[in-house]
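>>> Quick one, what's the 3D model for this:
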Amino acid sequence: MTEVLWLLALALAMGATGLFSGLLAGLLGVGGGIVIVPVLFTVFPFFGIPESVQMKLAVGTSLATIIPTSLVSARKHFAKGTMDVALLRSLAPSIALGVLAGTLLGVHVQGSVHTAVFAAIAMLVAANMAFTGVDWRLRDSFPTGPARHGVGGFIGGISAMMGIGGGTVGVPILSMFGAPIRSAVATASAFGVIISIPATLGFVYGGWGDPALPPPSLGYVNLLGVALIVPASLIATPWGVNLAHSIPPLLLKRLFAGFLALTVLRMWWSLAT
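So this is what the prediction gives:
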């Protein structure tokens, strides 16, 4: 009976995580991973999940939820003709190599190191949302040659290690190199496909047989979380879209930056104590 109640409570927490991530996705256009990972990291301790697997389980579960959403999103953006297919093809190999490296690091580093990396990158995302305007850019064209592949590797590696799709890191980077926002969002949606599928498989394999994982898990992917987060987020996303029309976009960016900064501080606090 106790185990049934525990699973029911975990299911409610996963459903609530999906609703919250979907709401913010609709409000801000951010990928669910940047919301799902910190929320799960905060929720897992209440269920007695060991600290050694909290971040890895949050990341692996988040990556698995990104697979269906990124496939649907990329297909729709491609159909609308806003995706920069040439840029995508040139970046795909380096992104894939970055995903391999990021997955290996994410699976094998200690939980505290993993948490610190997520917190550091999330703080940069929060700073970008807090202090830049909508049209800020570094230059008017994407770099070529080794620099282009370096950027692709960075996007793939960081995204796989953090459990996020291509949008959270990819959209700001494409925008700062001169891509129109619609093209940046469309192209980054395809990044999510390249990132989420192999990274999820890596986290499944890397966590296989770990005795610290809660049921029902497949490696570092919690199946209950995937089954509830995906539909709940799809339900709540239209709510966020409707709400976004009544709130200024810049204010929304600032509010999300505040949420992310508070989450990062919570992570740093957990590392210090």
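>>> Could you use CA atoms for every contact and neighbour count after this?
OK.
>>> show me the contacts for Pro231.
Residues counted as contacts of Pro231 (CA atoms under 8 Å, 6 or more residues apart in numbering) are Gly18.
>>> can you confirm it is in a helix?
Yes - when classified by DSSP: H, G, I helix; E, B strand; the rest coil, Pro231 is found to be part of a helix.
>>> Look up how far Thr103 lies from it.
Computed as CA to CA, to the nearest Å, the Pro231 to Thr103 distance reads 26 Å.
>>> what's the answer for Ala272, then?
Looking at Ala272 against Thr103, where the rule is CA to CA, the gap reads 25 Å.
>>> Looking at the two, which one has more neighbours?
Thr103 (28 against 8; other CA atoms under 10 Å).
>>> Surely Gly157 and Ser94 touch.
No - assessed by CA atoms under 8 Å, Gly157 is found out of contact with Ser94, at 9.4 Å.
>>> Any idea how far stretch 243-263 is from the middle of the chain?
If you compare the mean C-alpha spot of stretch 243-263 with that of the full chain, they lie 17 Å apart, counting by CA atoms, centre = their mean, to the nearest Å.
>>> what does it contact?
Judged by CA under 8 Å, 6+ apart, the contacts made with stretch 243-263 from elsewhere in the structure are 26-28, 38, 122-123, 125-127, 129-130, 133-134.
>>> repeat for stretch 180-187
Residues outside stretch 180-187 that contact it (CA under 8 Å, 6+ apart): 74, 77-78, 82-85, 88, 167, 170-171, 174-175.
>>> By neighbours, which of those wins?
Gly167 (28 neighbours).
>>> For the residue nearest to Phe191 when sequence neighbours are not counted, give me its contacts.
In space, Phe191 comes closest to Gly166 once its chain neighbours are excluded; the distance is 4.7 Å by CA to CA, 6 or more residues apart in numbering. For Gly166, the set of contacting residues under the criterion of CA under 8 Å, 6+ apart consists of Gly31, Ile155, Gly156, Ser159, Ala188, Ser189, Ala190, Phe191, Gly192, Ile195.
>>> circling back to that earlier point, okay, Gly157 and Ser94: which has more neighbours?
For Gly157 versus Ser94, the count of surrounding residues by other CA under 10 Å is larger for Gly157: 26 against 22.
>>> Check the secondary structure at the more buried one for me.
Using three-state DSSP as the criterion, the local structure at Gly157 reads helix.
>>> residue contacts, it?
By CA under 8 Å, 6+ apart, the contact set of Gly157 is Ile95, Leu97, Gly98, Val99, Leu100, Ala101, Gly102, Thr103.
>>> what about 6 Å?
Under the criterion of CA atoms under 6 Å, 6 or more residues apart in numbering, the contact list for Gly157 reads Gly98, Val99, Ala101, Gly102.
>>> top of those by neighbour count?
Top of the contacts of Gly157 by neighbour number is Val99, holding 29 neighbours under the definition other CA under 10 Å.
>>> quick revisit: go through the contacts of stretch 243-263 and flag which are in helices.
Applying DSSP state H to the contacts of stretch 243-263, the entries found in helices are Gly26, Leu27, Leu28, Pro38, Ala122, Met123, Val125, Ala126, Ala127, Met129, Ala130.
>>> One more, please, to line up against the first structure:
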Amino acid sequence: MLSHLLEAGIVLFVSGFFIGFLSGLLGKGGGLLLIPTFWFIFPFIGIPEKIVPKAAVATSLACMTVTSSTSAWQHIKKGYLKKDIFFNLLIGAVPGVFIGSAITARLLSPEMTKLLFAIFLIFMSLKMLKKPEKGEKTEKINKRKVLLTGFASGFIAGLLGIGGGSLVTPMLYSFADVPIKVAMATSTGIVFFNSFFSVLNYIYYGLNKVNFPYFFGYVYIPVLIFMVPSLYIGTRIGVRLMHRVNSEKLRKWFAVFLIFVAFEVILKLVGGFLK
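Have a look, this model is predicted:
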């Protein structure tokens, strides 16, 4: 098992850099790529199949605290992360996170968790393929809508093990009338708190249920050791390039990739049911 863990560590380190880079470049937390990576790696190193889905979700959230905090700090220094919008988002997100992660940790089956994740992947990939609107919002910010956006992002984050950035940015822009650049930057801050509070929930619910070595609740510690350095480096580089490179083509290719990942997950679920 130790040799498998070292081999997996190399894969995790390399993939961490690219996931971090895309997270910084696209303003995402990285959960859409982290979770499928862990679904592939965890069985390879001998982690029981019954805990793989929840362990992947929890470990993904732990990794996203690194990518999102790195991105948020870079945006704070550039002046794009607005405190008033952020704190209203946070007030709404905290209860949403605990409700969503509690449902997954205590009620949902591994198969249902995977199915919901696949559906969400398809939904978000279609939104990414849609041509974005041009221009900036100039209307007065509606705090109630910002609160609702925060709750929705927190609930989705806890339920599916993502940071919620893919949901926060379009909702802030189209639903709460927040300028697009401010929406992208502020979403990284809320992704950090969504991920952080969700991780606490998964640790709490997994302490007495996971007896496999190197686990803290549902979080698999060796992944953090191998991935955190490369995630940090990749995210910093991605954020620096975010405002310099036209990423529209990259977004479209990324969306197509997400569709393939989603259908792969669905095919594996169907195959499992047919066995």
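>>> still on that earlier bit, what about the contacts of Gly157 of structure 1, which are in helices?
Those of the contacts of Gly157 of structure 1 mapping onto helices are Gly98, Val99, Ala101, Gly102, per DSSP H.
>>> quick check, nearest of these to Ala58 of structure 1?
For Ala58 of structure 1, the closest of these turns out to be Gly102, at 15.1 Å, with distances computed as CA to CA.
>>> For the closest one, what is the corresponding residue in structure 2?
When the structures are aligned by TM-score structural alignment, the residue of structure 2 matched to Gly102 of structure 1 is Gly100.
>>> Just give me the match in structure 2 for Gly258 of structure 1.
When the two structures are superposed using TM-score structural alignment, Gly258 of structure 1 falls opposite Val256 in structure 2.
>>> could you pull out the helices for structure 1?
Ranges of helices in structure 1, per DSSP H, are 2-28, 33-43, 51-80, 85-108, 111-131, 145-162, 167-176, 181-206, 223-244, 249-272.
>>> Distance to Leu138 of structure 1 for these - can I get that in JSON lines?
Putting those into JSON lines (distance: least, CA to CA, whole Å) gives the following:
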{"stretch": "helix 2-28", "distance to Leu138 of structure 1": "22"}
{"stretch": "helix 33-43", "distance to Leu138 of structure 1": "23"}
{"stretch": "helix 51-80", "distance to Leu138 of structure 1": "25"}
{"stretch": "helix 85-108", "distance to Leu138 of structure 1": "18"}
{"stretch": "helix 111-131", "distance to Leu138 of structure 1": "13"}
{"stretch": "helix 145-162", "distance to Leu138 of structure 1": "14"}
{"stretch": "helix 167-176", "distance to Leu138 of structure 1": "5"}
{"stretch": "helix 181-206", "distance to Leu138 of structure 1": "14"}
{"stretch": "helix 223-244", "distance to Leu138 of structure 1": "27"}
{"stretch": "helix 249-272", "distance to Leu138 of structure 1": "19"}
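>>> what about those helices, which gets the closest to Arg139 of structure 1?
Where the helices of structure 1 are weighed against each other on CA to CA, the nearest is helix 167-176, at 6.4 Å.
>>> Pull up the aligned stretch in structure 2 for the closest one.
Helix 167-176 of structure 1 maps onto residues 165-174 of structure 2, going by TM-score structural alignment.
>>> rewinding a little: need the contacts of stretch 180-187 of structure 1 in TSV (columns: distance to Thr144 of structure 1).
What follows is the contacts of stretch 180-187 of structure 1, written out as TSV (distance: CA to CA, whole Å):
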residue	distance to Thr144 of structure 1
Ala74	24
His77	24
Phe78	23
Thr82	21
Met83	19
Asp84	15
Val85	16
Leu88	13
Gly167	21
Gly170	16
Val171	18
Leu174	13
Ser175	16
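>>> of the residues you listed, closest to Leu12 of structure 1?
Nearest to Leu12 of structure 1 among the contacts of stretch 180-187 of structure 1 is Gly167, at 27.2 Å by CA to CA.
>>> residues contacting the closest one?
Contacts of Gly167 of structure 1 were listed using CA under 6 Å, 6+ apart, and they are Gly31, Ala188.
>>> Try it again at 7 Å.
When the contact criterion is CA atoms under 7 Å, 6 or more residues apart in numbering, the partners of Gly167 of structure 1 are Val30, Gly31, Val185, Ala188, Ser189.
>>> With Gly163 of structure 1 instead?
Gly33, Val37, Val59, Gly60, Ser62, Leu63.
>>> go with 8 Å
With CA under 8 Å, 6+ apart as the criterion, the residues that contact Gly163 of structure 1 are Gly33, Ile34, Val37, Ala58, Val59, Gly60, Thr61, Ser62, Leu63.
>>> Gly209 of structure 1 now?
Gly209 of structure 1 touches Gly219, counting by CA under 8 Å, 6+ apart.
>>> and what of Ile85 of structure 2?
Lys143, Val146, Thr186.
>>> One more: Ala199 of structure 1?
The neighbourhood of Ala199 of structure 1, defined by CA under 8 Å, 6+ apart, consists of Gly60, Leu63, Val99, Leu100, Thr103, Ala160.
>>> ok, the fourth one - contacts?
Leu100 of structure 1 makes contact with Gly157, Pro198, Ala199 under the criterion CA under 8 Å, 6+ apart.
>>> Would you reformat the residues you listed as JSON lines and include distance to Trp6 of structure 1?
Supplementary listing: those in JSON lines, determined by distance: CA to CA, whole Å:
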{"residue": "Gly157", "distance to Trp6 of structure 1": "35"}
{"residue": "Pro198", "distance to Trp6 of structure 1": "31"}
{"residue": "Ala199", "distance to Trp6 of structure 1": "29"}
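>>> Filter these by whether they're kept in structure 2.
Conservation of the contacts of Leu100 of structure 1 in structure 2, assessed by both residues aligned by TM-score structural alignment, their matches' CA atoms under 8 Å: retained contacts are Gly157, Pro198, Ala199.
>>> How many residues are close by the second one?
This points to Pro198 of structure 1. Count around Pro198 of structure 1 with other CA under 10 Å applied: 19.
>>> what does Ser159 of structure 1 give?
Counted with other CA under 10 Å, the burial measure for Ser159 of structure 1 works out to 33 neighbours.
>>> got it, and the one 3 residues further on?
Number of residues near Met162 of structure 1 (other CA under 10 Å) recorded here: 29.
>>> That one against Val59, yeah?
Yes - with contact defined as CA under 8 Å, Met162 of structure 1 counts as touching Val59 (6.1 Å).
>>> Can you pull the residues that touch both of the two?
Shared contacts of Met162 of structure 1 and Val59, counting by CA under 8 Å, 6+ apart, come down to Gly33, Val37.
>>> How much space separates Lys130 of structure 2 from Cys63 of structure 2?
Following CA to CA, the distance that separates Lys130 of structure 2 from Cys63 of structure 2 is 28 Å.
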